[in-house]
Structures are given as C-alpha cells and as structure tokens.
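Q: sharing a model prediction with you, sequence too.
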Amino acid sequence: TITENIAYGSCSTITDTSDEIYQSNDMYPSSFMSYHLGGGLLDDEHTTFLNIRINPVTYSPNKNLVHFIQNATITLIYKEPETVLIQDSEVYDLLIISPQSFVKNLEPLVNHKQDNNIKTRIKTVEEIDSGNTGRDIQEKIKYMIKQEIEQAGIDYVLLVGGIDKQSTRWNLPVRYSHVIIREGTQEIVEPEFISDIYFADIYDSEGNFSSWDTNNNGIYAEYKNGIIDEMDLYPDIAVGRIPCRDAKEVKIMVDKIIVYESQTKNSDWFKNMILISGDHWADEEQVNEGVLIMEAAADIMQGFNPVELYTTTDSTILNRDIRKAINQGAGFAYFCGHGSPKVWGIHLPPDATGWAPTIGKLGLLSFYKTQHMNLLRNRNKLPITMVGGCNNGQFDISRIGSLKQGKITLNEHCWAWHLTIQKRGGAIATIANTGLGTHAMGDADNNNVNDYLEIYDGWLELKFLELYNNHNIDILGITQMDAITQYLNTFLGSSDEMDIKMVQQWQLFGDPSLSIGGI
C-alpha cells in the first residue's frame, strides 16, 4: 500500500549520548578552532568564502577535563592569483542545454528572453558530447559551463531534459551524489540521489575545477566509510532544470514561462500565498511543527495574503481544498510535510497520527497525489512552489523503470515535475528534494525556537522566502542559489554530512532566469 512505500522525512537532531565520544580520552571537539573555504558567488562576484568556527570549550569525558579559551587572534593572509581566471565579458546571459530534438520548440523561449534583455544561446547535448573533454557527458557539460562562464560571462544555465519518455534512458543525464547519511539518522540509508548542484559548483576556493571525484574512482560525491571526495558545493552559477521527456513537454513549459513573465506583473492573484501543513512529528510536547513553520513563512512574506490549509485539532485538509486554493491563483505555494516520488501528505495533531489531505471528511484515500494535479485549472495564475518532503523531486522514475524493478505504476512523473508540467495550470516552478528530506524536531539549543524552523529543510525554505521578500532578490535561480550559499556559510564545517545532502538534493524545477512575479 501507499503507506508502506512512502518515505518519512526524519529528524536528524541527534541528542542521545555518543559512546564513541564519551568513552574517549580525546578532547571534543578536537580543536578550539576550525575553518573551511569555498568558492562561489556574492553579489554576482566570484568570491572565496572563509568560514571560521570557534569552540571556546572542549571536553574529555573519560578524563573529566574541560579546556577553555578566553580569546582568539585570527590572522588572514591572502595572495591574489597571478592570472585572471574569469574574463570581464558579458557576451550572453542564459545558456540552455538540451538534446537536438528539443531545439525547435525552445526557439520561442530564446526569442522571448532576448526581447527582454536576457541574451540567450542553446548548446545541444550532442555537440557538447562531441566537442568537449570530460570523462562522461556530465563532466563534459560541466566543462562547457565553465568555459562559458570564463569566456562569455553567463549568469544562468537551464537544463532541458531528463528521462527520455517513459524509458530508462536519459536525454540529458544527471549526476548522482553518494553522500551516505549515518545509519539510524534517517529511516533508510539512501545509497544515492540526484544532484544538479554538481553543474553549478564549478570551482573550489582556489579557482580549480570542482570535480566531485577527487580520488578518481568514478564514484562522484562520495561520503561514506571514511572515503570523502572534496566537494566545494558553493554554486558558481544559477542552474535550473525542466526535465522534459519529449518535445510536447518542452512546448508546454516554454509557453508557460513566456506567458508568466509577460502577464503576471501587478496581478492581484499573485499576492496570495498558499500554506499547507500540519503535525509533522509525534513528540511529547504535541507541537504542531507544520503550523509553526507556516506562521513563520507568513510573517516573512508580509504583503501577501496567507491562504491557510492546516491540520489542527479543529480541522483537517481535503484534496479539494488544495485544488480550490491553487485554482484561485497564488504567487507562492508552500507544502511542508512528508513525501515520496508520487505523493505528499501530513499528519493529524496532536499525536501525528493519520494522514491528510484526504478525498472526503471520512478520512479515506489519503495524500495529495500526482493524479490529483490533473484536475488543476489555474491556467496562467501559476505559483512558485516549495515542497518539504522526501523524494518529491526524484525525477528519475518512469513506467519502464518501475517494471524493471517488478512494480507497476501509472505515474509518469515525480510529484514536483508533474505539478510543474501541468498544461492547464499547476506551478511555474517547484523546488523539492530529490532524496530523503529532513526537518528537525525539539529545541536542542534551548533558545525557545523549535529546531523545525532553524536547521535543515526548514532553514532553507524560510531563507528562500526571506531573500525574495525582505532582500528583493526576485530572479528565481539567484534566490535559490543565494539560499544555498547562506546555508553553507552558516552550517558547513560542523562535520555533519546531512548539511551536504541538504543543499545537494534541493532541486529547482524551473527556469533559473525567471523573473518572479513577471517582467
């Protein structure tokens, strides 16, 4: 049944004592100070980030010994590169990469972008494969992006393609990450997941190519059993993907992008924000975490009309409620709960039991599924959608792929892409996890703010909204990219592989050069 197959995003705020630490004579943390470097973008400038982490107190449990420092002196020495890495050129702005069979259907989008001062070019997968160096087509594409950053000054990359129709072949391949989360942290150990951040992370902190396979064993983004590939992770360019399976899907998305950017400006419906959540975890305090984060989102998005669809002790959510809210039009839609490639759902309070949304008030036929999206009729009133949940963005599923695994499915797309590709409405873009998502629970740092809002998916989702509404960053790919950069600056370096996974799997299904709210 669905409930047996669904993946439940898990808490990774591990607060139990660690035997490894508490039985050791070593000091924990091992040093008073650590740092990490990264190379990415800051205000459209290629930048080296230095993040310093100071641990003023270290502890040896076995020795019952505490060491502490009262002050620290930091000296920075920076040497300018001898040669200029990136030329100061602006030949064009948006690089579209697609198979040759999609080019004709992409030409109206190129014309639209150029009419709006976004100089655009198309490079086909076939010409990149035959004309560029690299160990495989994915690395050849990455080297092509690097070349165009350095020689043409591009700002955005739109990948058009994914699984070819309902086969297991790729018309535009992906890179899989192999960051393995410690057993017991999430419900299952996920061996791999898609990461398009690979195509955005071009340079390390010293301007070298960020290969994600520094031990050259052909397994990319390894983080397991002591084998750790060096991964810079900081985006050097805004990357989005519309994983179209055929030319028909390309036409649908091209038409939607053109109409959205041309007609959305100053529309009343854009000021609606749909908020959908409920009780995420069964915890002793009976906190309704989903409502907490939705209230935080509404507070950030001042000036927007919150359309609240919550499971509370007094109400639940029906599938028709979601349909009606989306059909009325909204600038943003935010789902936060649990998911799988096929469905999204949230629990009922106070004990996180049962599932919503359902078909009727009797609580039958739970979850918001891909087939329910086929009833959406919001036409050109399209939201940018964020979904917090596991695997809602796992876009490598197909009918033939399912058959090869001994399964039968009617689902032709993953949840996030199916919402985005709807011809009569749906979303203009969706941000979702390609792997197991993670929201925290409790208040491990005792600051009276639930950790659901402060780390992992919750932090990223709220940061995206903050950057748009409070900092006026209104280009879709830049907003997502800056949220990732700020996440890395805030959390990376704490020796938690979960932080690496959070940014690697946070997939943008949409045009990175999209002007949020229209031109």
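A: Sure, I can see it.
Q: contacts and neighbour counts: CA atoms only from here.
A: Fine.
Q: ok, and what's touching the host helix or strand of A333?
A: Using DSSP states H and E, A333 maps to strand 332-336. Contact partners of strand 332-336, identified using CA atoms under 8 Å, 6 or more residues apart in numbering, comprise 270, 272-278, 290, 326, 346, 383-389.
Q: what's the spacing between that strand and its chain's center?
A: Put simply, strand 332-336 sits 13 Å off its chain's centre (CA atoms, centre = their mean, to the nearest Å).
Q: tell me which of the contacts of strand 332-336 fall in helices.
A: Residues of those located in helices (DSSP state H): 290, 326.
Q: picking up where we left off before, off-centre distance for whatever helix or strand comes next after the strand holding A333?
A: As assigned by DSSP H and E, the chain's next helix or strand after strand 332-336 is strand 338-339. Chain-centre distance of strand 338-339: 15 Å, with CA atoms, centre = their mean.
Q: cool, and stretch 216-229?
A: For stretch 216-229, the distance to the chain centre is 22 Å (CA atoms, centre = their mean).
Q: do stretch 249-266 as well
A: When C-alpha coordinates are averaged (CA atoms, centre = their mean), stretch 249-266 and its chain have centres 22 Å apart.
Q: let me know the secondary structure of H67.
A: Secondary structure assignment for H67 (DSSP: H, G, I helix; E, B strand; the rest coil): strand.
Q: ok, it - how many residues close by?
A: 12 (other CA atoms under 10 Å).
Q: also M33?
A: Around M33 there are 13 residues (other CA under 10 Å).
Q: now E454
A: 18.
Q: would G40 count as being in a strand?
A: Yes: counting by three-state DSSP, G40 falls inside a strand.
Q: against L476, how distant is it?
A: As for G40, its distance to L476 is 17 Å (criterion: CA to CA, to the nearest Å).
Q: and Y223, by the same measure?
A: 30 Å.
Q: of these two, which one has the most company?
A: L476 (24 against 19).
Q: which residue packs closest to the most centrally placed residue in the chain, ignoring adjacent ones?
A: The geometric centre of the chain, computed from its C-alpha atoms, lies nearest to W506 (CA atoms, centre = their mean), at 1.5 Å. Once flanking residues are discounted, W506 sits nearest to N433: 4.9 Å by CA to CA, 6 or more residues apart in numbering.
Q: residues near that neighbour, how many?
A: 33.
Q: you'd agree it is up against C390?
A: Yes: counting by CA atoms under 8 Å, N433 does reach C390; the two are 6.2 Å apart.
Q: and the comparison structure, right after this:
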Amino acid sequence: MKSAVLCASVTLSMIAPGIAHPEHEFMAGLSAPSPATVLLITGPDLVDSWKPFAAWKKRLGKPVRILSTTQISERYEAKDLQEKIRRCIRNHTDHLGTRWIILGGDSEENGKGVVPARDTLHRTQAGELTKVPTDIYYLSKKDWDSDNDGIYGEWQEDKESIDYPDGDVGLGRIPVRRTEDVKAYTDKVIAYESRYPESEFAISMAYASSTLPLGTELRTSWNQQISKVLEGGSLRYFFSAPGKGKTFGPAEWLTLVNSCANGKLHLKGPGNHDGWLFENNAMITKAEVSQLTNREAYPIMTTTSPYTGQFDRGEDPSIVESMIRTPERGAIAVVAPSRHGPSSGQEEILSQFWEHGLGQKVSAGAALSLLKAGMAQQATAAPSAHLLACELNLLGDPTLGLRGTVPRTPTVKGPRELPPGNLSLIIESDAPHSIVSLQDDYGLYAVTLADESGNVVFPLNVVEDSTITITVSGPEYNAVTLRIPVR
C-alpha cells in the first residue's frame, strides 16, 4: 500500500428528505437483489459495454441498473422515446429508490443518437429561435408541452408544464458513441475513485481565461466562494496580459493540465463546438487533448465557453466530448453549455456548482441539480435564465464526488481464506467510517459502515469454491479491494 496522508474525517450519514444526497450515500444493510441507486440508460448496442462500469459502482455501494432505450420503448407508453425515458426515470426516482441518473451515450439532432435528448425551443437575446438539448427534462414531473403542439420547453407557451430539478436526484450524461469510448471512460472512473493523486491536486483549483484578465469584482466573488469550501486549498488564476509580457494560450493550457497540480479547473472565454478559442485564432482542439499526459490525474472542469458542450451534433466529437472520451488523459467530468446562451451571470452561477459540491459534499450530479434548483425562480421569471438552466449540462459520471480533501489509500486486512459454512467475517482497516461492501460469486451483496476503528463484521454463510470480494471506499479514501477465497 502507498503511504497514507491523513485528512479530516467526514461523518457518513443520511440526510433529511428533499435535500441532495451526499456523494457517499449508499444502500446500507442491503442484500441481493438490491434496489438500484443508479439508473443507467444507453443504446442496445452498448449495454454489455457498460457492465464493467456497473460492476465497479456496485463494489462501491452504488448498485446500477442498466436499461436500453429499446427496453424502455417497449415497457412504457408515451408519444415518443424521450417521453418514455422521462416516465421511466420518474418511476425509478419516485418508487424504486434511484438517486442518480446516467444517460450513457450522446445524442444527435432530431431525436437520434444513443440516448436522444429532448430539444426545447428558446429565443436568444439576439431574437433568434434555437433548439437546445435539455437533459433536465428527464427529471421533470411534467412533460414541458402545455399546449400539446409537439414543441417543448417554450418559456411562455409551456410555462405551466415546466419544472426544474429539486436537488434530490443527480443527473449526468456520459457522451459516448462506441464500445471503445465506454471502456476508456470506465478506466478513468476507476482511476479517479481508486488511484486519485494523494497530493494537493484535490485541493487546488485553476481559473483560466483564454482572453482578458478577470475583472476585480468577478475575481473577488470567486475568491470568496471557493475559499469557503476548499479549506486549506488554493485558487490560481491564469490569463494573458500582453502589457506585462504574460501569455496564456494552448501551449500554456497544455502545461497547466499536464502539471497534474489542479484537480479543479474553470475555463472562461469564447468557444466553438470543436474547441476553446484563444487570442490570434489559436485553439484547443482534439489534437491538443491528444497531447495531454495527465494519466490518473483527471480534473473536474467547469466552463462558460459557448458550444463546447454540444453533445448533440452529427459532427463528432465536441471539445468536451474529447476531454471525456480520450483514454488516459483529459477530464473526468465537465459542466459546459451546449449552446451560446446568455453570458451574463454564467461565471458566478458556475461558482455555485463548486460551492454545492465541495461545501455540501454532494456528488457532481447533485451539485448541478442543486444549482438548477436555485435557478428555478429566475428561470420562471425570465426566458434568459430558463435558457441557461436548459443549456448547462454535466458531461460525465454524476455519482462522482468532487474530492475536496486529499485522499489516502487505506490498509485493509482480512483472513487469507475462509472455510465454507456459517461464520463471522472480520475486516480490519485504518479507514474509520469508510464504506465497506461485500460480494460473492452467487449474488450475495451487503454494504455497511466501518466503525470508529475502521473495522466491520459480516455474518455469512459461504459456499465452497467461491470468492468473497471486499471493497473499502469513501470520500476521503481511494478504494481498496480484497479478495478472499473459500476453500
């Protein structure tokens, strides 16, 4: 085991109904078959590809149910696939204990793609009509079409049928298209949750502007917001200042990410579908992403750059999709706009994502859901806020924590082997209040909390020639797995 870096403990506990669930929430005391805390929806061709991801999440105490769009289409009655998906999701969140929704695939225009988005219609500040892929539609209790004209999310005409997330369910889209994309992203998730850097990477944030320096007011706002939730950490600013001989372009961006020094990144500036724009027409594109070397040091990002999160375009991939899909480099999750949208207030609004995720210690999906819950009153009152609520999406795994403390890899001890029959299995660790899950080859599954000493006891009836798999994890820990044969 790697040497441990001790950090302050967080008490793991369920919280009051109606409040976003902590990212370490799990189904304690369950035995198979267990309810799915995660619902993953994907295309029929990718169901098998997602099974290793689901197996990993189950080991961490988050059972996953995978449903294909074909299965949903056959089981639910509605006028189109998107409405069937919405009804399926509401059934799971309302009745089956599901706390996270993963849309396991990207979308294309006109209701096509692996998991098609619901397009909503908006009028931009320039007065132009634009369709926006709106994943929060899938969390809604309503169908977003008051006048039943087949045009969804119109701010005035459909107002009575629009509602926004309440912060109780986390949602994210992992915008993959191929089996190779799923494998690459699964490998990155496993690294993020089991081999996260045991350094100040977790508590360091970089704010980068591709054009001008930040205004004093905006910089002060970010300083105040982040300092409240990243205790003992740092927030660094990167930008061009030609008068002072400072340059921040694609080369400097590559150096910033490849330094593996900042586990949280925010990027401000113009953008296109295929890249972030810098001065003198320089860009960060898929080609620059391929030059990254930040293996196993994957940051979570936010960006206000327009179109960078456009996951529904036939021309593939967007720059954010490149950051997500590229194997062994890039980012683990990005909050980004899918369209141009209103720029006013976006920077300060996205600082609230970090405030929720780090301050309330909720998952990335729940943090964005809470942000949008906080926007509901504004979105109801102003079409520009409604557009912003629709166009900001989390691209990545919504169950991931934001890692607000330096993690460590615990030492886990158990018997080298077990005899068959009834017994009590004692697992010892130096990870107080960690999440400890148990699985065997025949479907037995249980999850519990370690005590203050890091220990747990499982009463078992084990079968000969099987294997017991123990996984210890938690917000402060890199996950460790122990396999015990039964002979």
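A: Received, thanks. Fair warning: this is a prediction, and the values are worked out from it, not measured in the lab.
Q: where exactly do the strands run in the stretch 51-200 of structure 1?
A: 57-60, 65-68, 94-98, 120-124, 156-160, 176-179, 193-194 (DSSP state E, counting those that start in this stretch).
Q: wait, I meant the stretch 251-400 of structure 1
A: So, for the stretch 251-400 of structure 1 - with DSSP E, counting those that start in this stretch - the strands run 272-277, 305-310, 332-336, 338-339, 343-348, 353-356, 368-369, 384-388.
Q: tabulate those in TSV, adding columns for distance to L50 of structure 1 and mean neighbour count.
A: Shown next, in TSV, are the strands of the stretch 251-400 of structure 1 (distance: least, CA to CA, whole Å; neighbours: other CA atoms under 10 Å):
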stretch	distance to L50 of structure 1	mean neighbour count
strand 272-277	36	26
strand 305-310	38	20
strand 332-336	32	24
strand 338-339	35	28
strand 343-348	38	27
strand 353-356	44	20
strand 368-369	43	23
strand 384-388	30	24
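Q: residue boundaries of the helices in the stretch 101-250 of structure 2?
A: Here the stretch 101-250 of structure 2 has its helices, by DSSP state H, counting those that start in this stretch, at 179-194, 216-229, 250-258.
Q: pick the most buried one from the ones you listed.
A: Highest mean neighbour count among the helices of the stretch 101-250 of structure 2 (mean count of other CA atoms under 10 Å): helix 179-194, with a mean of 20.
Q: centre of the chain versus that helix, how much separation?
A: 13 Å.
Q: tell me the counterpart of I194 of structure 1 in structure 2.
A: Taking TM-score structural alignment for the superposition, I194 of structure 1 sits opposite P133 in structure 2.
Q: and the residue nearest to its match when sequence neighbours are not counted, how many residues sit next to it?
A: Nearest non-adjacent residue to P133 of structure 2, counting by CA to CA, 6+ apart: D119, 4.5 Å away. D119 of structure 2 has 22 neighbours, counted by other CA under 10 Å.
Q: now do the one 3 residues further on
A: By the other CA under 10 Å criterion, the neighbourhood of H122 of structure 2 contains 23 residues.
Q: does it really touch P133, like I thought?
A: No: counting by CA under 8 Å, P133 is not a contact partner of H122 of structure 2; they are 10.7 Å apart.
Q: now stretch 244-263 of structure 1: which residue numbers in structure 2?
A: Under TM-score structural alignment, stretch 244-263 of structure 1 corresponds to residues 176-195 of structure 2.
Q: please identify which helix or strand holds G477 of structure 1.
A: Taking DSSP H and E as the criterion, G477 of structure 1 maps to helix 476-491.
Q: and G150 of structure 2? What does it align with in structure 1?
A: By TM-score structural alignment, G150 of structure 2 lines up with G218.
Q: to which residue of structure 2 is the residue nearest to W506 of structure 1 aligned?
A: Superposed on structure 2 with TM-score structural alignment, N433 of structure 1 falls opposite P337.
Q: check L233 of structure 1 too.
A: So, by TM-score structural alignment, L233 of structure 1 is matched to Y164.
Q: repeat that for S277 of structure 1.
A: S277 of structure 1 maps onto S209 of structure 2 when the alignment is built from TM-score structural alignment.
Q: was I right about that match contacting R236?
A: No: under the criterion of CA under 8 Å, S209 of structure 2 makes no contact with R236, lying 11.3 Å away.
Q: Provide a list of residues in contact with the residue mapped onto T42 of structure 2 from structure 1.
A: Under the alignment (TM-score structural alignment), T42 of structure 2 maps onto S98 of structure 1. When contacts are counted by CA under 8 Å, 6+ apart, S98 of structure 1 touches 122-125, 159-161, 171-172.
Q: possible to save these as JSON lines with distance to E4 of structure 1 and neighbour count?
A: Shown next, in JSON lines, are the contacts of S98 of structure 1 (distance: CA to CA, whole Å; neighbours: other CA atoms under 10 Å):
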{"residue": "I122", "distance to E4 of structure 1": "43", "neighbour count": "18"}
{"residue": "K123", "distance to E4 of structure 1": "43", "neighbour count": "16"}
{"residue": "T124", "distance to E4 of structure 1": "41", "neighbour count": "18"}
{"residue": "V125", "distance to E4 of structure 1": "39", "neighbour count": "24"}
{"residue": "L159", "distance to E4 of structure 1": "34", "neighbour count": "26"}
{"residue": "V160", "distance to E4 of structure 1": "33", "neighbour count": "27"}
{"residue": "G161", "distance to E4 of structure 1": "31", "neighbour count": "26"}
{"residue": "N171", "distance to E4 of structure 1": "32", "neighbour count": "22"}
{"residue": "L172", "distance to E4 of structure 1": "32", "neighbour count": "24"}
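Q: between those residues, which is closest to M294 of structure 1?
A: Taking CA to CA as the measure, M294 of structure 1 sits nearest to L159 out of those, at 31.1 Å.
Q: what sits closest to the alignment partner in structure 2 of the closest one if chain neighbours are left out?
A: Under the alignment (TM-score structural alignment), L159 of structure 1 pairs with L103 of structure 2. What sits nearest to L103 of structure 2 in space, not counting adjacent residues and going by CA to CA, 6+ apart, is R173, at 4.5 Å.
Q: give me the number of residues near the one you found?
A: Here the count is done by other CA under 10 Å, and R173 of structure 2 has 26 residues near it.
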